[in-house]
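Asks: Everything below, folded, please.
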Amino acid sequence: MSIPASAVFGLNLFSALAKIGAGTAGGLFISPLSAYIALILALNGAGPLSSTQRELWTVLTQKQLPNTLAAANTAETALNSEASALMKALAAQSSSNGTQLTIANAVWTNKTDVLKPYSDSMLKLFQAPVTAVSSAAPINDWAVKATRGLIKTAVPANSKFKAVVTNAVYFKGAWQYQFSPSSTYKRPFTTPANKQVQVDMMGKGFYQADVKWAEVAGQFRAVKLPYKGSKIVAVAVLPDQKAYKLDAAAALAGIGLSRILNAPWQPASAAEPKLQVSLPKFKISQEMLPVGQALKALNVTAAFNPDVANLDRLSKDDLFITDVTQSVVVIVDEVGTEAAAVTSIMVGATAFIQETTPPIVFDRPFIFMLVDDASSSVLFMGVVKDPTQMSVK
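Replies: All right, here's what the predicted structure looks like:
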């Protein structure tokens, strides 16, 4: 299966954030989906064939924008349609038996008039209403509601802005096969500093066909755990310690999404005698990850330069992007997973199989993702370095 551009963008963004030291001592998590959709809304406001449009297009699609206006418009229309369809397909996975998945978009203005073609298009394609505000308070209230209270700040209270483009993604899913709290026990976890900390380790033996596992010799072992009533799966990847030491972020970049998602996945029913999985409980809370700084490292610079930026399809005012941030919360326990992300764009003026299947024990830094198994879209992506050091404000 080919890896969608949104997932490739997500890995590039994650790697750029890791290189600048974003995250906590416990790990780093992002929502590729949230950043991708928010930046598409910004792309639609960029001036035709401007350097702003070209750079945003390239970072999102890994392609060059066509050189003619007609071809560029056609390409952007196709991208908008794909993103809109993806939003609808993912939102349709919310079910009455446990899975909740919502995606919300909004554009906020402060003494800036948004052009009607832009506002009409964003409302139709992405259900993104334009709302006039005089402070950050209504934006943060929206974030609280959109993430069921997990994220309380989308924009700092004292921020000065002319416009803000926001996206929120919220997921809550119960494991199809839940871990028993009575099987959770204290176990040592080896951190990147090669120190051992005691963590709450969940344990379970799986034999069901819809639980998958994979192994690529010298690279990684991994497991896919399904959620009730959804095609969303948790993908936990344990990098080979000899190849990647204890650096899960380097392993994610080195292994790549294609090798993980297209691994030789096998059903747990093929394991002998059962597929034994040990996974630590964890909660990570990260506020205001410096996505803007990472985008600049990915060669998106024109949009941040007041002398060069062109957002002429958004407003008649001379605007530029002042910052892009993302806040993320991910909670994993015996019942399931709850995760939320808010991306804010602030705008200012000027394989190997053994006969007996060994257990997969996530007792050292590992990769954890929420993936739509149908489209390979990555909703959340991150690495767990130390489950005891993951919350920060």
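Asks: only C-alpha atoms for contact and neighbour calcs from this point on.
Replies: OK.
Asks: and after the helix or strand containing residue 242, which helix or strand comes next?
Replies: Per DSSP states H and E, residue 242 falls inside helix 241-244. Downstream of helix 241-244, the next assigned helix or strand under DSSP H and E is helix 248-255.
Asks: and that following helix, which residues are buried?
Replies: Within helix 248-255, the residues scored as buried using 16 or more other C-alpha atoms under 10 Å are 248, 249, 250, 251, 252.
Asks: Quick check: buried residues in the helix holding residue 242?
Replies: Buried, per 16+ other C-alpha under 10 Å, within helix 241-244: 241, 244.
Asks: Now do residue 157 against residue 134, distance only.
Replies: Remark: distance between residue 157 and residue 134 (C-alpha to C-alpha, to the nearest Å) = 11 Å.
Asks: ok, back up a step: please enumerate residues in contact with the helix holding residue 242?
Replies: The contact list for helix 241-244, computed with C-alpha atoms under 8 Å, 6 or more residues apart in numbering, reads 218, 219, 250, 251.
Asks: Show me the two of those that sit farthest apart.
Replies: 218 and 250 (14.6 Å; C-alpha to C-alpha).
Asks: now the strands for the stretch 201-350 of the chain?
Replies: Taking DSSP state E, counting those that start in this stretch to define them, one finds strands in the stretch 201-350 of the chain at 212-216, 220-226, 232-239, 266-267, 275-280, 282-289, 319-332, 336-349.
Asks: Just send those back as TSV, with distance to residue 116 too.
Replies: Shown next, in TSV, are those (distance: least, C-alpha to C-alpha, whole Å):
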stretch	distance to residue 116
strand 212-216	48
strand 220-226	43
strand 232-239	36
strand 266-267	51
strand 275-280	49
strand 282-289	30
strand 319-332	17
strand 336-349	18
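Asks: quick one, which of the ones you listed is nearest to residue 196?
Replies: When these are compared by C-alpha to C-alpha, strand 275-280 sits nearest residue 196, at 13.6 Å.
Asks: If I take that closest one and strand 212-216, what angle do their directions form?
Replies: Compare the direction of strand 275-280 with that of strand 212-216 by axes from the mean of the first three to the mean of the last three C-alpha atoms, to 10 degrees and you get 90 degrees.
Asks: Please provide the structure for the following sequence as well, for comparison with the first:
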Amino acid sequence: MKSALYLCLLLLGLQVQGQLKSNLNDEQQEQEIAHFSEDHSQAEGENSPHAKIAPSNADFAFRVYKQIREETGNKNIFFSPLSISTAFTMLSLGVRSNTLSQLHKGLAFNLTDMEEQEIHAGFQRILQLLNDPHREDQLSMGNALFVDDRLKLLKKFLDDVRNLYYSEATSTSFQNPPEAIKEINEYIETKTHGKIVDFLQDLDPQTVMVLVNYVFFKGYWEKPFSPLSTRDADFMLDAKNSVKVKMMHEKKHFNIHRDEKLSCWVVEIPYKGNATSLFILPDEGTMKQVEDALLKETVSSWLKSLEYREIYLDLPKFSISGYYDVKSLFEKMGVTEVFSDQADLSGVAENSNLKVSKAIHKAMVDVSENGTEAAAVTLIEIIAESAEFPPPPHIKFNRPFLMMIIDKSTDGVLFMGRIVNPTAKEE
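Replies: This is a model prediction of the structure:
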């Protein structure tokens, strides 16, 4: 019989109002993460650990996006690739043999290019940079393990998750599911500032561990939109159907790029601090073409091609969320063994035969005049088996578009999504 482990990732993003103060996982994590030198609060160059894993993390982000697109069809998409990859990479500390090789491949890590220890050092550095208390934006990322009293974690696994991912193990009695669920949900609600409530609904009877990863980001635009200019407008769902939205309007200088090859506009809207957002507006009928071209090379080219120009910008206020079965996504991406009877998680605990039974992710985003709010959660369960300047262009985001939130200090894609209906509610 295989025992059960839940892995839960939670990501909460940009918020319009509130204090600009980082909220770390807990006091001990706060102290540990703060120990890194202030002199290294900016990106340290291409040889730094987080820079070495950035291309793989970007590849993973776009792979997951395209897999979600296949499953959701023409619906809104919003998720945190960094949250998902951090949780599974942390779990990989206890994964062995072919299960580990398959997981690394699914996460887009090539061990011929980097060593396993460099991968974990990269995520450790990302955690340090995202939790830097001196950031102007509010950004925090943390991990937690909820462990059944009967499960004896191996000292090396426990030390590694503590030292590399700043995660502590909390003793939890999964023999009392209602109390365990309440404890985990209270943790998630606290770390997401009340944005994700009652996320965990049930536990498999064989659950012995739940791993939680959360990301929280609250940012303010460098140049806020004027609420006085916001007014009702039509957002075209397709050629014939539209919905009413609150459309923000500005005539200002932005970094923009017109990609003639892909037939789309790219507009960068930076936040105060080290985070920025990219809004990509495909021409009518070219969304699939742009989505198919979503690769790290494409985004890198966009960022290098941005020009500071005055434009008329129309951008809708919106609030959307997404919920995804990451287990299903991973299996369709070729990561199957970690969910099967052949799973080798022998590096996690003593005398236990573990596998992942569930992996889920939830994300939300709220964009308005002052900034953005976003949140996400992923849960994985391992169970017992059973050019020249013409007049300013008018760029109207009044039809389906793409969005990315990027942390500049780590070159990490914090969130990405597709907005096809700004008024759609969570299903």
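Asks: Just send the contacts of helix 241-244 of structure 1 back as a markdown table, with distance to residue 182 of structure 1 too.
Replies: Formatted as a markdown table, the contacts of helix 241-244 of structure 1 follow (distance: C-alpha to C-alpha, whole Å):
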| residue | distance to residue 182 of structure 1 |
| --- | --- |
| 218 | 34 |
| 219 | 32 |
| 250 | 34 |
| 251 | 32 |
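Asks: between the residues you listed, which is closest to residue 59 of structure 1?
Replies: For the contacts of helix 241-244 of structure 1, the nearest to residue 59 of structure 1 is residue 250 (20.6 Å; C-alpha to C-alpha).
Asks: Any idea how far apart the tips of stretch 309-327 of structure 2 sit?
Replies: Across stretch 309-327 of structure 2, first to last residue, C-alpha to C-alpha, it's 43 Å.
Asks: what separates that stretch from the chain centre, distance-wise?
Replies: Centroid separation between stretch 309-327 of structure 2 and its chain, computed with C-alpha atoms, centre = their mean, to the nearest Å, is 14 Å.
Asks: Equivalent analysis for stretch 316-331 of structure 2, please.
Replies: That offset, for stretch 316-331 of structure 2, works out to 10 Å (C-alpha atoms, centre = their mean).
Asks: try stretch 286-306 of structure 2
Replies: Remark: stretch 286-306 of structure 2 is offset 19 Å from the chain centroid, using C-alpha atoms, centre = their mean.
Asks: again, but for stretch 368-377 of structure 2
Replies: 13 Å.
Asks: Give the aligned range of it in structure 1.
Replies: Using TM-score structural alignment, stretch 368-377 of structure 2 corresponds to residues 333-342 of structure 1.
Asks: ok, and for that stretch, which residues are buried?
Replies: Across stretch 333-342 of structure 1, burial judged by 16+ other C-alpha under 10 Å covers 333, 334, 336, 337, 338, 339, 340, 341, 342.
Asks: Now the two most distant members of those.
Replies: Maximum distance among the buried residues of stretch 333-342 of structure 1 (C-alpha to C-alpha): 25.2 Å, for 334 and 342.
Asks: Just to confirm, what residue in structure 2 is aligned with residue 283 of structure 1?
Replies: The pairwise alignment with structure 2 assigns residue 283 of structure 1 to residue 319, based on TM-score structural alignment.
Asks: got it, and residue 388 of structure 1?
Replies: Per TM-score structural alignment, residue 388 of structure 1 is aligned with residue 423.
Asks: The closest residue to that match other than its chain neighbours: how many residues sit nearby?
Replies: Leaving aside its chain neighbours, residue 423 of structure 2 sits nearest to residue 318 (6.8 Å; criterion: C-alpha to C-alpha, 6 or more residues apart in numbering). By the criterion of other C-alpha atoms under 10 Å, residue 318 of structure 2 has 18 neighbours.
Asks: got a list of what residue 318 of structure 2 touches?
Replies: Residues counted as contacts of residue 318 of structure 2 (C-alpha under 8 Å, 6+ apart) are 245, 365, 366, 367, 368, 422, 423.
Asks: Of the residues you listed, grab the buried ones for ChimeraX.
Replies: A single ChimeraX command selects the buried members of the contacts of residue 318 of structure 2 (16+ other C-alpha under 10 Å):
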select :245,365,366,367,368,422,423
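Asks: Whatever residue of structure 2 lines up with residue 184 of structure 1 and residue 104 of structure 2: what is the separation?
Replies: Per TM-score structural alignment, the equivalent position to residue 184 of structure 1 in structure 2 is residue 230. Residue 230 of structure 2 sits 46 Å away from residue 104 of structure 2, going by C-alpha to C-alpha.
Asks: show me the contacts for the alignment partner in structure 2 of residue 30 of structure 1.
Replies: By TM-score structural alignment, residue 30 of structure 1 lines up with residue 79 in structure 2. Residues in contact with residue 79 of structure 2, defined by C-alpha under 8 Å, 6+ apart, are 322, 361, 362, 363, 364, 376, 415, 416, 417.
Asks: Please apply the same query to residue 281 of structure 1.
Replies: For residue 281 of structure 1, the contact set (C-alpha under 8 Å, 6+ apart) comprises 199, 200, 201, 202, 331, 332, 333, 334, 387.
Asks: Give the aligned equivalent of residue 293 of structure 1 in structure 2.
Replies: In structure 2, residue 293 of structure 1 lands on residue 328 (TM-score structural alignment).
Asks: Kindly report the same for residue 233 of structure 1.
Replies: Looking across to structure 2 (by TM-score structural alignment), residue 233 of structure 1 lines up with residue 276.
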